[in-house]
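Enquirer: just coords:
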């Protein structure tokens, strides 16, 4: 495996502009408060993105977006990037801090309009989404943006432009692993697949548990760039020429090697930053102790045994915090086991090599419950009832004619009331790929809650003038049931507020908090599958979105707008 060019790494490290905070290389910040790593005869090849650390309650950074030339597993690539790297820097803050990010878009001008569906004509405009963060979605004051994702491509940061973001992180914010990435409708998949993503770590009380604080941290940002023959991802049309990529990279590396000592405990922060691949992670002969999910502490950590057919399953957008206690000396492999997404079957892939060697260490795993922030208190039946018992029903659905006819033909036409002049907006026809003559939509009967919600009878993509917007009252508590009528799995992601999952397919489960939840596979119009969730809409008014986090689906329209008023 080729080693990084250290002189180039040093140059790029210095290219970050840090107003308040400290820029540290990944190899240094990977160490926890415990034992220093050893340097045996076998060398590590695992490296991490540089880490930008808040100081005195502030992290003030600038990010430059531009094309860059890199080498990916020995292959030259020319991709849109953050700071010229295959992954963006890690932002490291505490609950209660302020994060300030000035984005510079140095990409070339958008190409002349070439797609009849105009939302795909802005591949070089961009924006910034802090995935999972409980943050203000509005323009917080003139010229300063929060997690502003209204997702009109015309409201992105145009080539040559800048945008100032500011995120005031609440003191009770859940500590854990989050991430940031572009989220401009029509361009999300192209830019995230290119590597425009990075980790966002929020620290808090759970990090002070002695066994967790002693563990060395490692960051794993998983990507599956779907490159053309020239090592590029020029536009949406190039992405849909193939259905799915199956080669995983971690922090821009193919199958990196990590070293551990027998008995050592490490904390691994996993981020599924792929645009369309589930992960099914398992480490040979080692259990995975889950201490966090989607940025939320797991109060009672659970250990997932090695080799289960479905081990640590992560949908695109999910994050998991894991503790690993190394066993006997030897070489072990972190694998993404074969996984059935319903519409696609992913083969097994070895994603990293772990070598356990050296003198043993005596380290412990946490035995008791982890501290939980108040905002993650369970939402009880009584709390829901005290807020009116309000519910909604929403549906993810791919609508097409099985014989390949246009969507204006029966039977699909009955489900798709296309307004005059909008037909070109509803589908992506270029190249006659697998997405042609297909509408990727969300449906709901209405945009307001009810004690007796109804299922939709028609469907609209996000870009339609008739797309339904969900209107939610500030400080309300609601229960939503989200259905899929497709055999493939849709990962549902909602911005701003975490949700508590209470049922899958109508059956109660041990409640858990998340922001990205995989709908079950195997749905159909006759027998839809579902998840039921509850949420508190606290702190922030304003518009944001929920959508499928298979980003091809999101770009094609499988998304709805939400506005808290």
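Expert: Cool, the structure landed. All values derive from a computational prediction rather than experimental measurement.
Enquirer: hey, let's count contacts and neighbours off CA atoms from now on
Expert: Fine.
Enquirer: Which parts of the stretch 201-350 of the chain are strands?
Expert: 216-223, 249-250, 257-260, 265-272, 279-283, 288-293, 296-304, 312-314, 319-325, 330-336, 339-340, 345-346, 349-356 (DSSP state E, counting those that start in this stretch).
Enquirer: Touching the second one from outside, list them.
Expert: Read it as strand 249-250. For strand 249-250, the surrounding residues in contact (CA atoms under 8 Å, 6 or more residues apart in numbering) are 220-224, 255-256, 351.
Enquirer: Compare the strands of the stretch 201-350 of the chain and give me the one nearest residue 55.
Expert: Smallest distance to residue 55 across the strands of the stretch 201-350 of the chain (CA to CA): 19.4 Å, for strand 216-223.
Enquirer: Check whether residue 105 really touches residue 126, as I assumed.
Expert: Yes - Residue 105 sits in contact with residue 126 when judged by CA atoms under 8 Å, with a separation of 7.4 Å.
Enquirer: more neighbours, these two?
Expert: Higher neighbour count among residue 105 and residue 126: residue 126, with 27 against 22, using other CA atoms under 10 Å.
Enquirer: residues touching the more buried one, list them.
Expert: With CA under 8 Å, 6+ apart as the criterion, the residues that contact residue 126 are 105, 156-158, 182-184, 187.
Enquirer: State the distance from it to residue 188.
Expert: Residue 126 is 8 Å from residue 188, where distance means CA to CA, to the nearest Å.
Enquirer: And residue 157, by the same measure?
Expert: Computed as CA to CA, the residue 157 to residue 188 distance reads 13 Å.
Enquirer: As JSON lines, the contacts of residue 126 with secondary structure would be great.
Expert: Compiled in JSON lines, the contacts of residue 126 are given as follows (DSSP: H, G, I helix; E, B strand; the rest coil):
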{"residue": "105", "secondary structure": "strand"}
{"residue": "156", "secondary structure": "coil"}
{"residue": "157", "secondary structure": "strand"}
{"residue": "158", "secondary structure": "coil"}
{"residue": "182", "secondary structure": "coil"}
{"residue": "183", "secondary structure": "coil"}
{"residue": "184", "secondary structure": "coil"}
{"residue": "187", "secondary structure": "coil"}
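Enquirer: hold the first one in mind and look at this next one:
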């Protein structure tokens, strides 16, 4: 959607995602029996073509190198044509034959084996950056108007953040310049008559994939202040690391009677709003699926399909649910196997309620076709009846058709057989979930792999690990609304946090954002590069657990309430537990301890909440500088991002359990030397 002002931008995010994102996470069971009304403000999508669902094109990195050329071009969506920033590409198919794909709103999904590498060359042919739709904080990128820079981030990967790999501070300048006499690839005044170095318009990358990686990842640009526009205009695609069956051997454990492998559906969603304004008279608000509008999918009666789902858009939450088209009170079960490329470590999670998928997050799951043919399901992004003015996004139509499929479930019902599966293999690189959640704080300044560094409450301490997400107005003529972490705007040249390899840290994430001009808090989607983390507990306002109860009806304890499809035990506390006061001026809420079932790289920070996470810095590949930020990218572009530098105290060596690392005090005392 077009954001007409900072106030409307914030208000519309609240309208579209804010209210439902917290509530839907926590009252999944309560909402399952409710028939949703038809929304009075439905999504606005391009006219449909009644297309049959198609997987994206696949580029096989094991077979050869890949090129992506970023440029402005047109594309078809439904029955209409739009302008976008798109990737053209060359790659090798499954048979090793070189292919070319003209600019596409759905660029190829890269497939690569774990332990192998991706060799990719990015070329920038983007036009000069258009005037931003909202005021942005001043940076060189949005002031000089000479080149629209870009780069490429490999989202979810624990790979090197250094130059030539997953370095998001690297800028690739454009071949297109404001003045035709200026050479592409340089900032103004930086192009000498006889340059010693070539301009940076083409950037080769070599990304080594770890052996423990598998599942659905994605790629997208990450230049500060333009990432939102570039992704909204089409610049994002999927990456699949083969080897998921090492953890959940689906086809082996659930073989069909016809011997065919289970069907894999790769489903990449983007929030579409015609950011380049091809149609200036219309404001779009839609989700696309692999560049299609509400495509038709098919599944046989009783058939098990494996759906890899990614929210690879810029700003909008998905809240997935599969509904029977004839009986909206009938929800179709989904069986979650992995979140953010991290497998569920206990058993597949069966749910009929919504699955919240924030921007950048992924979920991989099983779905089972109905008992008989001619059933129709609607895959929707759901909202709650407490907010009837919200849009409900129709994502795909699923038709049950064909001959029934039966499986050898060893005498058990199929749903029970699925939920009794357990991972065949554990990831030995990361700590065991339950052990990390219960790990004690380190004693003194001796930090080992067997303890968690206790965060300091002193803001001046090097161990201060409380991060407050909020917004403010700059004192400038435009009254620019900016997004912040700990009252700071992002600076590419500033190191905000220093961490050490072979340690574990606990962070507190506070969403205290009540946007300027509104009284309604807004959600944020926290993401950290190169790393995975666990959520140990979250504190929420009581109305999000019990939205219809009067204040004096809040029970003191609740058990087994779902948080992000996790069980939680929540204890009510009346004083000083939340960043923002409620309607009565009190700071109160539920402190919820979570049951662990998997690592994450992106998590929703609900409205007016406090979230605690634990991060293991155990992967030596990640040494270097990278970022953490809100993955609602308009917030990231307006300042809600910081830099973290991870240092290796013993380069090239892994510490054994019980071995101490240098104290953070000794590390921080040499910080200036390290940064330099």
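Expert: Nice, thanks for sending it over. If you're wondering where the values come from, they're calculated on a predicted model, not measured in any experiment.
Enquirer: what's the TM between chain one and chain two?
Expert: For this chain pair, the superposition-based TM-score is 0.73 by TM-score structural alignment, normalised by the length of structure 1; 450 aligned residues with a CA RMSD of 3.0 Å.
Enquirer: Spatially nearest residue to the residue of structure 1 most remote from its centre (excluding sequence neighbours)?
Expert: Using CA atoms, centre = their mean, the residue of structure 1 lying farthest from its centre is residue 359. It sits 37.5 Å away. By the measure of CA to CA, 6 or more residues apart in numbering, the closest residue to residue 359 of structure 1 outside its immediate chain neighbours is residue 261, 6.3 Å from it.
Enquirer: and that neighbour, what pairs with it in structure 2?
Expert: Residue 261 of structure 1 is assigned residue 300 in structure 2 as its aligned equivalent, the criterion being TM-score structural alignment.
Enquirer: correct me, but that match touches residue 376?
Expert: No - the criterion here is CA under 8 Å, and residue 300 of structure 2 misses it with residue 376 at 11.2 Å.
Enquirer: anything in contact with each of the two?
Expert: With contacts taken as CA under 8 Å, 6+ apart, the residues that reach both residue 300 of structure 2 and residue 376 are residue 400.
Enquirer: Can you show me the strands along the stretch 51-200 of structure 1?
Expert: With DSSP E, counting those that start in this stretch applied, the stretch 51-200 of structure 1 shows strands at 51-53, 58-72, 75-82, 90-94, 98-105, 129-131, 139-141, 144-145, 162-168, 176-181, 198-203, listed in chain order.
Enquirer: Please work out which residues outside the longest one touch it.
Expert: Contact partners of strand 58-72 of structure 1, identified using CA under 8 Å, 6+ apart, comprise 16-21, 52-54, 76-86, 93, 97-108, 252-254.
Enquirer: hmm, 6 Å instead?
Expert: Residues external to strand 58-72 of structure 1 that are found in contact with it (CA atoms under 6 Å, 6 or more residues apart in numbering): 17-21, 76-84, 97-107.
Enquirer: And for the third one?
Expert: Strand 75-82 of structure 1 has contacts (CA under 6 Å, 6+ apart) with 64-71, 88, 194, 196, 231-232.
Enquirer: That strand aligns to what range in structure 2?
Expert: Strand 75-82 of structure 1 covers residues 80-87 of structure 2 once aligned (TM-score structural alignment).
Enquirer: Likewise for the fifth one?
Expert: Residue correspondence for strand 98-105 of structure 1 in structure 2, counting by TM-score structural alignment: residues 117-124.
Enquirer: ok, how many other residues are close to residue 386 of structure 1?
Expert: Other residues close to residue 386 of structure 1 by other CA under 10 Å number 12.
Enquirer: meant to ask about residue 75 of structure 1
Expert: Applying the criterion other CA under 10 Å, we find 9 residues in the vicinity of residue 75 of structure 1.
Enquirer: Also the one 3 residues further on?
Expert: Each residue near residue 78 of structure 1 was counted by other CA under 10 Å, and the total is 18.
Enquirer: Tell me the spacing between the closest residue to it other than its chain neighbours and residue 75 of structure 1.
Expert: Spatial nearest neighbour of residue 78 of structure 1, excluding adjacent residues (CA to CA, 6+ apart): residue 69 at 4.6 Å. Relative to residue 75 of structure 1, residue 69 of structure 1 is positioned 10 Å away (criterion: CA to CA).
Enquirer: still on that earlier bit, the match of strand 75-82 of structure 1 vs structure 1, average distance?
Expert: For stretch 80-87 of structure 2, the mean deviation from structure 1 after alignment is 0.9 Å (mean CA distance after the TM-score superposition for structure 1).
Enquirer: List the buried residues of that stretch.
Expert: Buried positions in stretch 80-87 of structure 2, judged by neighbour count with 16 or more other CA atoms under 10 Å: 82-87.
Enquirer: and residue 558 of structure 2, how many neighbours?
Expert: The number of residues packed near residue 558 of structure 2 is 15, by other CA under 10 Å.
Enquirer: no no, residue 282 of structure 2
Expert: Other residues within reach of residue 282 of structure 2 by the criterion other CA under 10 Å amount to 13.
Enquirer: Double-check that residue 435 of structure 2 belongs to a strand.
Expert: No - note on residue 435 of structure 2: no strand contains this position according to three-state DSSP, which reports helix.
Enquirer: Report how many residues lie close to it.
Expert: With neighbours defined by other CA under 10 Å, the count for residue 435 of structure 2 comes to 12.
Enquirer: Repeat that for residue 225 of structure 1.
Expert: Every residue meeting other CA under 10 Å relative to residue 225 of structure 1 is counted, giving 28.
Enquirer: any idea how far it is from residue 547 of structure 1?
Expert: As it turns out, when the distance is counted by CA to CA, residue 225 of structure 1 lies 21 Å from residue 547 of structure 1.
Enquirer: same deal with residue 423 of structure 1?
Expert: Distance, residue 423 of structure 1 to residue 547 of structure 1, by CA to CA: 21 Å.
Enquirer: circling back to that earlier point, just give me the match in structure 2 for the residue farthest from the centre of structure 1.
Expert: With TM-score structural alignment as the matching criterion, the partner of residue 359 of structure 1 in structure 2 is residue 403.
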